[in-house]
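[1] Attaching a predicted model along with its sequence, questions to come.
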Amino acid sequence: MATERPSRRGAAAARSPWRQLLESYFLHHRKTAHDSALRLWRSPIASLMTWLVMGIALALPVGLLLLLSSLQGVSAGWESTARVTLYMEQGASTEQLDRLRVQVASRKDVTDVAVITREEALAEFRASSGLADALDYLDENPLPHTLLLTPSPEVRNTQGMQRLVDSLESLDSVARVQVDLGWLQRLNTITDLLGRGVWALGLLLAAAVILVIGNTIRLAIENRRDEILVAKLVGGTDTFVRRPFLYTGIWYGLGGGIVAFLLLQATLWWMSGPVERLASLYRSQFELTGLSWDGTLALLIIAVALGWLGAWLAVKRHLDAIEPSQIEASR
């Protein structure tokens, strides 16, 4: 036991320098982060202005992306319930309607077929149009037999629907085939164009955030020039001197991300009522969706990364130009 204790003490002594070095390293990081946060807290107005600028710049593209994702979700739901309307010739008989229904229902690219006879169509039109008196003067029913087809999911795209329409138009007793997907395709094209525009806007605003943080850090470097010169005179490395400003950029980014999240939540709460009322008037399922937990975390990470990048660029450009030799030159 006597010989074992010194060996353990020796091993602990051998590990202690590395452990002390790591503890000192992390302690300095924690102290630097704390001091950087206190500096921002002591100038609340300037910090709040920077956070607001970052929050607005981040909230604008994220809010537009959320709006576009909601529109794309609604359009996808409309596309999944799209139907093909098949109008038969005016003189088609009921027997021809039954044969056509059986023929269409046997197709693999059609999942459901609903039949609307001429009499049913006229009765529905009479009830919904308010022209019952005028329709009584007609000699014959002007409406044809109609089939409502539900295409299978694998053909619910531009090419598949076009092939289905061409095939249906070649059938006997078919006068016209109508697909109400043209406006939906135009909507998808517009939303795709707007999505690219939002990404371009987001990149421009991200560059603006980096420039704002860089200019703020540059002013902080100028205000602490004497402190930086003294730190370099006593042997402080560039990494040591750079670290407080990088943490300042991180705090700016984190604060800007939180402000952006609060702005998004407030905007969604303010707009949710009118949007729900408008959607109910059009019997639509459209609703504005906010950020998920993953989206919120991604927003904060991006904001912190932008803050750190802006600080690093400013420090790289302006801090390296401050050297102790400037003291001798000033004398």
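    That came through fine.
[2] alpha carbons only for contacts and neighbour counts from here, please
    Noted.
[3] just the strands in the protein please.
    84-88, 110-116, 146-151, 174-179 (DSSP state E).
[4] Can you give the contact residues for the first one?
    When you say that, I think you mean strand 84-88. 97, 144-151, 168, 173-180 (C-alpha atoms under 8 Å, 6 or more residues apart in numbering).
[5] just to revisit the earlier point, out of the strands of the chain, which comes closest to G202?
    Relative to G202, the nearest member of those by C-alpha to C-alpha is strand 174-179, separated by 36.5 Å.
[6] From the contact counts, what lies against the closest one?
    strand 84-88, helix 158-169 (3 or more C-alpha pairs under 8 Å, 6 or more residues apart in numbering; DSSP states H and E).
[7] any idea of the angle the shortest one forms with strand 146-151?
    Think strand 84-88. Strand 84-88 runs at 150 degrees relative to strand 146-151, counting by axes from the mean of the first three to the mean of the last three C-alpha atoms, to 10 degrees.
[8] Put this next to the previous one:
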Amino acid sequence: MALVEAGLDRPRWFARWTQEHLRVLFFSLGKIARAPLAAGLTALVIGIALALPAGLYVAVSNLSKIGYSWQESLQISLFLKDSVASDRGAALARELGNEAGVAGTHYISREQSMAEFRELSGFGEALDLLQDNPLPAVIAVTPEPRQSKADVQSLLERLTRLPEVDLAKLDQQWMERLYAVLAIAERAVGIIALLLGLAVMVIIGNTIRLDIEARREEIEVMKLIGAPGSFVRRPFLYSGFWFGLGGGTLAWILVAVGTGMLETPAADLAALYGSDYRLAGLGARDGFSLILAGIVLGWAGAFVTVTRRIAQIEPK
């Protein structure tokens, strides 16, 4: 008796609790399996609803990765003053290569600038008429990849203050526009995910409501003999669990299939731009998160419906 009062029987209580939940878990699965067509269609609808925001998330993630890869091509052009000798310019480029936030530098002398301009512009004969070389020496500075906008801007300001630099320029307006579009897209994905998540809860709730109505007399009998509310609700909650699990798994499969179908065309398009980028789908972590989201939505939709509908059923 003292052992019981001390709580040493808790392992038995936990074992009975676990056994009961496992029994109801597989009982609800068996009940769903007895109507495979209806259950499959419900899971498919849930899977499509979850796959839409997941697919948009994959698209935005790939665009973000492409943007980061393009960021590696960003360069800060340091136009040196005419008074800076070539030796000093080359030495300055080597010094800047060791600065924090700098991935590499490349020094272009005034003579090299003129030669490149002569070759690319087609004004060779006109340039021969110039008495002096009007082009400055340039140091091309490549920032380290995956830096924030504030870090790159801070690097630009630091380089602008160098006494040898006449002008520093970073053309990243196009990238800022890209990131602004991606920010809007991410917000839109969140809104769509929220709306479709509510739709999943409604779908599962409606399915559970029909099941409750079909078992109305059984519920009345259970209430009549004094069954607790948790006992009555449990099978329906686990039905919502199975629907959410099935829908989340189907959503992961649908996204994987869609990504696989687009992988080859995306690789061909990247090759046209000289890139070896490959389309990335949902990873294991994101995939399991999608399944977990389906389970949570299934359980929540079932809980809301079961709590409201069973409270309305009273023994006659």
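    Okay, I see it. Everything numeric in this text was worked out from a predicted model, so none of it was measured.
[9] just to revisit the earlier point, can you say which of the helices and strands packed on strand 174-179 of structure 1 is packed in most?
    For those, the largest average neighbour count (mean count of other C-alpha atoms under 10 Å) is found in strand 84-88, namely a mean of 21.
[10] quick revisit: could the strands of structure 1 go into a markdown table alongside distance to H34 of structure 1?
    A markdown table is the format used below for those (distance: least, C-alpha to C-alpha, whole Å):
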| stretch | distance to H34 of structure 1 |
| --- | --- |
| strand 84-88 | 65 |
| strand 110-116 | 64 |
| strand 146-151 | 62 |
| strand 174-179 | 64 |
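[11] Can you say which of the helices and strands packed on strand 174-179 of structure 1 is nearest to D139 of structure 1?
    Going by C-alpha to C-alpha, the one of these nearest D139 of structure 1 is strand 84-88, 19.8 Å.
[12] superposed on structure 2, where does that closest one end up, distance-wise?
    After superposition onto structure 2, strand 84-88 of structure 1 sits on average 2.8 Å from its aligned residues (mean C-alpha distance after the TM-score superposition for structure 1).
[13] tally of neighbours for the counterpart of A284 of structure 2 in structure 1?
    If you follow A284 of structure 2 across to structure 1 using TM-score structural alignment, you land on W293. Counted with other C-alpha atoms under 10 Å, the neighbours of W293 of structure 1 add up to 9.
[14] and the contacts of strand 84-88 of structure 1, which are buried?
    97, 144-151, 168, 173-175, 177 (16 or more other C-alpha atoms under 10 Å).
[15] Among the residues you listed, which pair sits farthest apart?
    Within these, two members stand farthest from each other by C-alpha to C-alpha: P144 and P151, at 21.5 Å.
[16] and the one residue sitting closest to the centre of structure 1, what is it in contact with?
    Taking C-alpha atoms, centre = their mean, the centroid of structure 1 lies closest to L65, which sits 3.9 Å from it. Shown in contact with L65 of structure 1 (C-alpha under 8 Å, 6+ apart): G195, V198.
[17] do you know how far it is from A200 of structure 1?
    Noted for L65 of structure 1: a distance of 12 Å to A200 of structure 1, by C-alpha to C-alpha, to the nearest Å.
[18] How about A11 of structure 1?
    According to C-alpha to C-alpha, A11 of structure 1 and A200 of structure 1 sit 58 Å apart.
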